[in-house]
Every structure is written in structure tokens, then in C-alpha cells.
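Participant: structure of the sequence below:
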Amino acid sequence: MSLTDTELVEQANTAFYETMERGDFDELSDLWLDDDISCIHPGWPVLTGRGEVLRSYALIMANTEYIQFFLTDVKVSVAGDTALVTCTENILSGGPAEEGGELGPLVGQLVVATNVFRRTPDGWKVWSHHGSPVLTETDGEEDENSPS
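Facilitator: As a prediction, the model looks like this:
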């Protein structure tokens, strides 16, 4: 039984996150289109072109000892040779090991993401990734009892 486009796109989206978890830069590079790509990491400016986008992932991988993505609310929409995936990235990450060789503190982060894929002869490839942080109830709120 062959997979539907929706299933193939979901597989490509999963592969995108799994390669980041493994820190496999070469495989991650292969998942992106060869041309006109873009990426917005939370808090970063828009990155365009293969060089800028892939450099950003190399930098992230070099400075992240551990990262794991738990994807929720995954929705896939396919229109011809283009596909849109929206999801929530529940991220657990840790920085480079400290002097004693122990992993830096683990940090949890919630990001909503939009991943756009394009069909190629080699399968579905990432065209664009946009991640935005989700503010928790305590982010940016002042203590109600503090003076204004």
C-alpha cells in the first residue's frame, strides 16, 4: 500500500525534527530545498537562502548538547506540490557540558511552528520553517500586588 501525500509530508516533518535531535547536519541539509528557502527561529531575524539557513542550524547544533522535540497539534494540509504543516514544538534542551562534563541545565520551551514543504523528484523538501515562542501566563505579567 502506498502512502498518501499527507502521510509522506508528515514523515518528512518528523524527519526534520529527528535529524535535529540527532545533530545530523548532513541529513538535515538534505531535507531542505536547494534554492529559495527561508527560516525564522524564535527571536531571530528572517534568514533567507541555503547558506544563511543552514549556517543557523550548524550554530544551533554546535551550541546545543541535547534537544528533544515532542510535537503536538500537528496539522497537515496538501495543495498540489505544496504542503503546510502547523504544530506545537514542546522542546526540552540543554546547553554544552560544564567543566565537570555534566550537561548544562535542561530548559523547556513551547514554540508554535509552520513548516512549508514542496514536492520534488526526491520527495517532500522543507521550503520554509517559522517558529514563534508561546508566552506562558507568567511571561510579561507583573505581580498584581506590586505598585505600578
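
Participant: for the rest of this, base every contact and every neighbour count on C-alpha atoms.
Facilitator: Will do.

Participant: buried ones in the biggest helix by length in the chain, by neighbour count?
Facilitator: Taking residue count as the measure and DSSP state H as the definition, the longest helix of the chain comes out as helix 5-22. Of the residues in helix 5-22, those buried by neighbour count under the rule 16 or more other C-alpha atoms under 10 Å are 5-6, 9-10, 12-13, 16-21.

Participant: do the same with stretch 51-59
Facilitator: 53-54, 56-58.

Participant: for stretch 69-85, same thing?
Facilitator: Of the residues in stretch 69-85, those buried under the neighbour-count criterion (16+ other C-alpha under 10 Å) are 69, 71, 76, 82-85.

Participant: pull the most distant pair out of those.
Facilitator: Across these, no pair lies farther apart than 69 and 82, at 24.0 Å, counting by C-alpha to C-alpha.

Participant: another one to check against the first:
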Amino acid sequence: MSKPTFTTALEAEAAFYQALAQGDLDALMAVWSEEEDVVCIHPGGPRIVGLAAIRETWRQILAGGNRLQIEVSQPVITASAAMAMHCVFEQVALESREQRSATLAVTNVFTRGADGWHMVLHHASAVPDLSDFGDLSPRVVH
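Facilitator: Purely as a prediction, here's the structure:
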């Protein structure tokens, strides 16, 4: 199977979330850069460095046929010609347990190389109920 070429970081991110929803480990890993300095941090977990270690953590998460339902919202995107950082919220639920879900604050970083855009960082952290934050609009304090 040849590795897909993603022409934009948004296309790579969409493929990442589609692979998660389908429980497709190979498609999920095709989104990742093949560089060894890739990093993944799952909610409450340690920093995982390297493609083989990251693959193993995703294999464990997807084992047993659990399907994840993920709704991505509130993207904040920073991009240049060679790098893109997407900060999003994920609403995550197991397909079999629709009532129980978690909100995660996620940072996905992609780099552009000769073979297109690929993920180099996925960092997800659990967040409390968003209503607990109150008004988060920018404040100027002088």
C-alpha cells in the first residue's frame, strides 16, 4: 500500500479523524510523518516519541473493535508554507456508549515535505466542562 499524499494540512487532519472513526490503524498511521522525532501525548498519558511507539499506543486504543465518535470544533489554525498547527476541541465518545463522552483540547501539528503534509505531533488533554471557564474573551490589563 503506497502512502497517501496529502496536499494540505486540513486534508491530512481529515484523514486522521476519518481513520480514527473507522478504527483503521494503517490509515491512521499513514497520516503520520515517517520521521522518528514524531510525538504523541494521549490524555493523561506520557509523551510517546517515535513512529513505532506511537503505532503501538494507537493499536492498543483501537484494539477490541472500539469505534470512536469524534466531533471536532472551534479550530484555531496557524500555518506557514511548511508547518501548520491546529488547536481544536474534540468531543469524544465510544460508539457503543453514546451518553458518556469527554471533551479534549487537542493540538495537531503538521509539516510539509516532498511527499505532502503529515502529522508530527498529536497532543490531547482532557478539559473540564467548558462552561467552567466563563468568559474567555481576551482581556487587556494595564
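
Participant: can you add secondary structure and give the buried residues of stretch 69-85 of structure 1 back as TSV?
Facilitator: Below are the buried residues of stretch 69-85 of structure 1 laid out as TSV (DSSP: H, G, I helix; E, B strand; the rest coil):
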residue	secondary structure
69	strand
71	strand
76	strand
82	strand
83	strand
84	strand
85	strand
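
Participant: redo the residues you listed as JSON lines? Include distance to residue 116 of structure 1.
Facilitator: As requested, those are arranged in JSON lines below (distance: C-alpha to C-alpha, whole Å):
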{"residue": "69", "distance to residue 116 of structure 1": "18"}
{"residue": "71", "distance to residue 116 of structure 1": "16"}
{"residue": "76", "distance to residue 116 of structure 1": "10"}
{"residue": "82", "distance to residue 116 of structure 1": "7"}
{"residue": "83", "distance to residue 116 of structure 1": "6"}
{"residue": "84", "distance to residue 116 of structure 1": "5"}
{"residue": "85", "distance to residue 116 of structure 1": "6"}
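
Participant: and which of those residues is nearest residue 121 of structure 1?
Facilitator: The nearest member of the buried residues of stretch 69-85 of structure 1 to residue 121 of structure 1, counting by C-alpha to C-alpha, is residue 82 at 13.2 Å.

Participant: wait, the closest one touches residue 118, no?
Facilitator: Yes. Under the contact definition of C-alpha atoms under 8 Å, residue 82 of structure 1 touches residue 118, with a separation of 4.6 Å.
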